[in-house]
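*Asks:* Build me a model from this:
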Amino acid sequence: MTTSLASLGWDAKFEAAYQRFDRRGNRPGRIARVDRGVCTVLTATGTIRASLAGRMLGLIAKDPLAMPSVGDWAAIRRWDDDRYTIEAVLPRRSAIVRMTAGKAAEGQAIAANADTVAVVESLDPDPDPGRIERLMALAHESGATPLLLLTKADTVADLDLLIADLTTAAPPGTEVLAVSSHTGLGLDRLREYVAEGRTLALIGASGAGKSTLVNTVVGADVMATRRLRADGRGRHTTSYRAMVPIPGGGVILDTPGLRAVGLFDRRPGDSATPVDGLAKAFEDLERLAASCRFTDCRHEAEPDCAVQAAVEIGDLTVRRLENWRKLQREQSRERARVSARTKQGRKMLAIHGRRSRNTWE
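*Replies:* As a prediction, the model looks like this:
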């Protein structure tokens, strides 16, 4: 089946970035799925399976963030034996990057080149404002436009009151959209985010309704769904990241449920200025903190503390303040890990360099 690249988001900027790879045997394509180094790629002439070229493996060994991700645009080469390889990944405009598990201070790109990143939170069972704030930081860090998407809106009685309460977990100015795959509430507005050539990425916990939402927007059962467990917690239905084209143009990037998300303070791509997702997600607190009397205010018992003053008059909840502090501590620890890893890497390079010189001498 052929695919219009423009409907997948291909434009003049990606075309310009591809020019250095535009040679005989090459073609551009967008990665729809990654399975242990073999990628499903959508191209203008159809869907193909491509492995990683040797140069790509070398780049990944140096930086795990160079690993192709769902949503990436890539240069694909066709060989004489009808084999395909990914020769290069084009610069990313946005990337959802989370901290990998383990001791290594490394990030993992779980989706790339989204125009909008929707934090998906289910209204049934009880939504978690703290999780929304964490995922909002991740969405802002990506460089895309964040959206708070509240699913299963048909299951709650006082929808307006609940929306107003959860809106406080999102930065001022963030669109909050309540949707229901059952009644169709909010779906027309949601489809605007996947209009011709636009990309919407979904992130959220298991059971939030991401896969059901994808099926509803596409109009077919393209993603598997499962019921919640007896305790109300979500099941991991989607075990892989996938790019799903939408009839009429546009794509949705669906991701597996995220139970724990480590913030990784780095955004790859062609932007010279990384986005501080945590500061963006808590922009209201950052503004308050800037108004405190002391620049090193801890927002506890210091005089003329604008943050505590906001708590006292009800403009800021204690819960949001405590979560801000928690995520700041986590970010500080992560930055320390990255710094230590960088210093260790430089030290090993220096040792290797000295050994090489001694060998030749």
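*Asks:* For the rest of this, base every contact and every neighbour count on C-alpha atoms.
*Replies:* Will do.
*Asks:* could you pull out the helices for this protein?
*Replies:* When assigned using DSSP state H, the helices of the chain occupy the ranges 12-18, 54-62, 129-142, 159-167, 187-191, 210-218, 277-281, 283-290, 306-312, 318-360.
*Asks:* Quick check: residue 293 vs residue 306, distance?
*Replies:* Counting by Cα to Cα, to the nearest Å, the gap from residue 293 to residue 306 is 8 Å.
*Asks:* Tell me which of those two has more neighbours.
*Replies:* Using other Cα atoms under 10 Å, the more surrounded residue of residue 293 and residue 306 is residue 306, with 20 against 13.
*Asks:* quick one: that one and residue 288 touch, right?
*Replies:* Yes. Taking contact to mean Cα atoms under 8 Å, the distance of 5.5 Å between residue 306 and residue 288 places them in contact.
*Asks:* follow-up on the earlier one: how about the helices of the chain in JSON lines, adding distance to residue 44?
*Replies:* Output for the helices of the chain, formatted as JSON lines (distance: least, Cα to Cα, whole Å):
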{"stretch": "helix 12-18", "distance to residue 44": "13"}
{"stretch": "helix 54-62", "distance to residue 44": "23"}
{"stretch": "helix 129-142", "distance to residue 44": "27"}
{"stretch": "helix 159-167", "distance to residue 44": "41"}
{"stretch": "helix 187-191", "distance to residue 44": "24"}
{"stretch": "helix 210-218", "distance to residue 44": "20"}
{"stretch": "helix 277-281", "distance to residue 44": "35"}
{"stretch": "helix 283-290", "distance to residue 44": "42"}
{"stretch": "helix 306-312", "distance to residue 44": "54"}
{"stretch": "helix 318-360", "distance to residue 44": "40"}
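*Asks:* ranking these by burial, who's on top?
*Replies:* Most buried of the helices of the chain by mean neighbour count (mean count of other Cα atoms under 10 Å) is helix 129-142; its value is a mean of 25.
*Asks:* Also this sequence, please, to line up against the first:
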Amino acid sequence: MDHSINIKKYGFSEIFSSKLSQDSPLEPARVLSQEKGFYRIITDKGEKLAEVSGKFRFQATASSEYPAVGDFVLVNWNASGNSAIIESLLPRKSAFIRKAAGEPQQEQIVAANIDIVFLCMALNNDFNLRRLERYIAIAWDSGATPVVVLTKSDLCDDLENKLTEVSSVAFGVDILVTTSTEENGYKELLPFISDGKTIAFIGSSGVGKSTLINRLLGKEQLKTNGLRNDDKGRHTTTHRELFLLPSGGMVIDTPGMREFGMWDNDTGIEKTFADIETLASLCKFRNCTHTGEPGCAIQKALETGELEADRWQAYQKLKAENDYIEDKESYMAAKGKQEKEISKLIKKMPIRV
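*Replies:* Just a heads-up that it's a prediction; the model follows:
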């Protein structure tokens, strides 16, 4: 066994070790990357390739039940010792979820067991407050702490105004400003990174996530590309990967994702739009629809300019999207329950010859 590797450095804390059975022959591991059904994992024995067992595959009913980067799993070693079999997945303490395309709705786990989500947005043409609101809402839902990271400040000639705009939508969220043109342009991130902590970098393609991670790693580990002619970055990262930093702590790089669908959880929306939730609580009627009732605090704030129309519309859009998914999930669950009941009744019916 290679004693130079300690899985505790990779975030294997008491939260996860308490889930282990004392007499289990299985060994804990963390998923570093995943590609085409194979997983690169790290254990006290070192780095290995792994795949899920047949039993695991048979019991999984959704893509979100399979291991993702950042997950802790329990593995069995193959007789050769060159690879491992993933037998089970330990419960996640947090998960950044993206709604996968297609029907039925499926969760796509972007990164698991993360402590902080760096929500990266460039201060050039990538700047989009509505998308940032969506990022923040989903980050709160993940169970991790969101931090806004504004990149490429060297390309911004109105930084103060941009910071004011971001502050108006990022309630209770730290906002960091970085640049890749200065040697110490990433130092703002360091106070948030420490031993055993996992940080995921989320953002559109080309915002500079890989550049920041290279600076933290102290070497050009990840490929980066410059700007295209339209002032937007080129996509470079093609898969998710977890890296252990020399100074302690871990970072997860993710492919650029411009759009995220909401999932059925109101918590993130309530935290992200705390200003609107507070205003709504001041309405004269508890069931106010904010469309024309007397004493509506929302309509008053829109008239006075206290609440911007764009922000109100963004809130309504995310709420509607979330409610639609919740209703659809309830319908599918009820339909599934009904089909099971019918199946039971059919099995109990006497067979007539």
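*Asks:* Just give me the residue closest to the centre of the first structure.
*Replies:* Among the residues of the first structure, the one closest to the centroid is residue 96, at 2.5 Å (Cα atoms, centre = their mean).
*Asks:* Now for that residue: which residues touch it?
*Replies:* By Cα atoms under 8 Å, 6 or more residues apart in numbering, the contact set of residue 96 of the first structure is 109, 110, 111, 112, 138, 139, 141, 142.
*Asks:* Could you do residue 239 of the second structure as well?
*Replies:* Contacts of residue 239 of the second structure by Cα under 8 Å, 6+ apart are 33, 34, 35, 253, 254, 255.
*Asks:* In the first structure, what residue corresponds to it?
*Replies:* Aligned by TM-score structural alignment, residue 239 of the second structure pairs with residue 240 of the first structure.
*Asks:* and the longest strand for the second structure?
*Replies:* strand 27-35 (DSSP state E).
*Asks:* That one vs the first structure, mean deviation?
*Replies:* Strand 27-35 of the second structure, aligned to the first structure and superposed, deviates on average by 1.0 Å (mean Cα distance after the TM-score superposition for the first structure).
*Asks:* From the contact counts, what lies against that strand?
*Replies:* Counting contacts by 3 or more Cα pairs under 8 Å, 6 or more residues apart in numbering; DSSP states H and E, strand 27-35 of the second structure packs against strand 38-43, strand 72-77, strand 241-244.
*Asks:* mean per-residue distance, the shortest one to the first structure?
*Replies:* Meaning strand 241-244 of the second structure. Following the fit onto the first structure, the mean deviation recorded for strand 241-244 of the second structure is 1.0 Å by mean Cα distance after the TM-score superposition for the first structure.
*Asks:* How about residue 211 of the first structure, nearest residue that isn't a chain neighbour?
*Replies:* Leaving aside its sequence neighbours, residue 211 of the first structure sits nearest to residue 223 (Cα to Cα, 6 or more residues apart in numbering; 5.6 Å).
*Asks:* need the contact list for that neighbour.
*Replies:* 211, 212, 214, 215, 238.
*Asks:* which residues touch the residue nearest to residue 30 of the second structure when sequence neighbours are not counted?
*Replies:* In this structure, residue 30 of the second structure finds its nearest non-sequential neighbour in residue 72, 4.5 Å apart by Cα to Cα, 6+ apart. Residues near residue 72 of the second structure by Cα under 8 Å, 6+ apart: 12, 16, 28, 29, 30, 31, 89, 90, 92.
*Asks:* cutoff 6 Å now
*Replies:* Counting by Cα atoms under 6 Å, 6 or more residues apart in numbering, residue 72 of the second structure touches 29, 30, 90.
*Asks:* The first structure: which residue goes with residue 273 of the second structure?
*Replies:* Using TM-score structural alignment, the equivalent of residue 273 of the second structure in the first structure is residue 282.
*Asks:* And its match, how far from residue 92 of the first structure?
*Replies:* Remark: distance between residue 282 of the first structure and residue 92 of the first structure (Cα to Cα) = 25 Å.
*Asks:* the more surrounded of these two?
*Replies:* Set residue 282 of the first structure next to residue 92 and count neighbours by other Cα under 10 Å: residue 282 wins out with 22 against 19.
*Asks:* tally of neighbours for residue 83 of the first structure?
*Replies:* 12.
*Asks:* Please apply the same query to the one 4 residues further on.
*Replies:* In terms of burial, residue 87 of the first structure registers 20 neighbours under the definition other Cα under 10 Å.
*Asks:* Next, the contact list for it, please.
*Replies:* By Cα under 6 Å, 6+ apart, residue 87 of the first structure lies in contact with 53, 75, 76.
*Asks:* closest to residue 21 of the first structure among those?
*Replies:* Of all the contacts of residue 87 of the first structure, residue 75 has the smallest distance to residue 21 of the first structure: 6.5 Å, by Cα to Cα.
*Asks:* Leaving out chain neighbours, which residue sits closest to that closest one?
*Replies:* Nearest residue to residue 75 of the first structure, sequence neighbours excluded (Cα to Cα, 6+ apart): residue 28, at 4.8 Å.
*Asks:* if I look at that neighbour, how far off is residue 314 of the first structure?
*Replies:* Counting by Cα to Cα - residue 28 of the first structure and residue 314 of the first structure are separated by 53 Å.
*Asks:* So those two - more neighbours on which side?
*Replies:* Legend: neighbour count by other Cα under 10 Å for residue 28 of the first structure and residue 314, higher for residue 28 (26 against 10).
*Asks:* Quick check: the more buried one touching residue 78?
*Replies:* No. Using Cα atoms under 6 Å as the test, residue 28 of the first structure is too far from residue 78 to be in contact (11.1 Å).
*Asks:* give me the number of residues near residue 285 of the second structure?
*Replies:* Using other Cα under 10 Å: residue 285 of the second structure sits among 15 other residues.
*Asks:* any idea what it aligns with in the first structure?
*Replies:* Using TM-score structural alignment, residue 285 of the second structure sits opposite residue 294 in the first structure.
*Asks:* Distance from the chain centre to stretch 349-361 of the first structure, please.
*Replies:* Mean C-alpha position of stretch 349-361 of the first structure versus that of the full chain (Cα atoms, centre = their mean, to the nearest Å) differs by 41 Å.
*Asks:* what separates residue 171 of the second structure from residue 201 of the second structure, distance-wise?
*Replies:* 20 Å.
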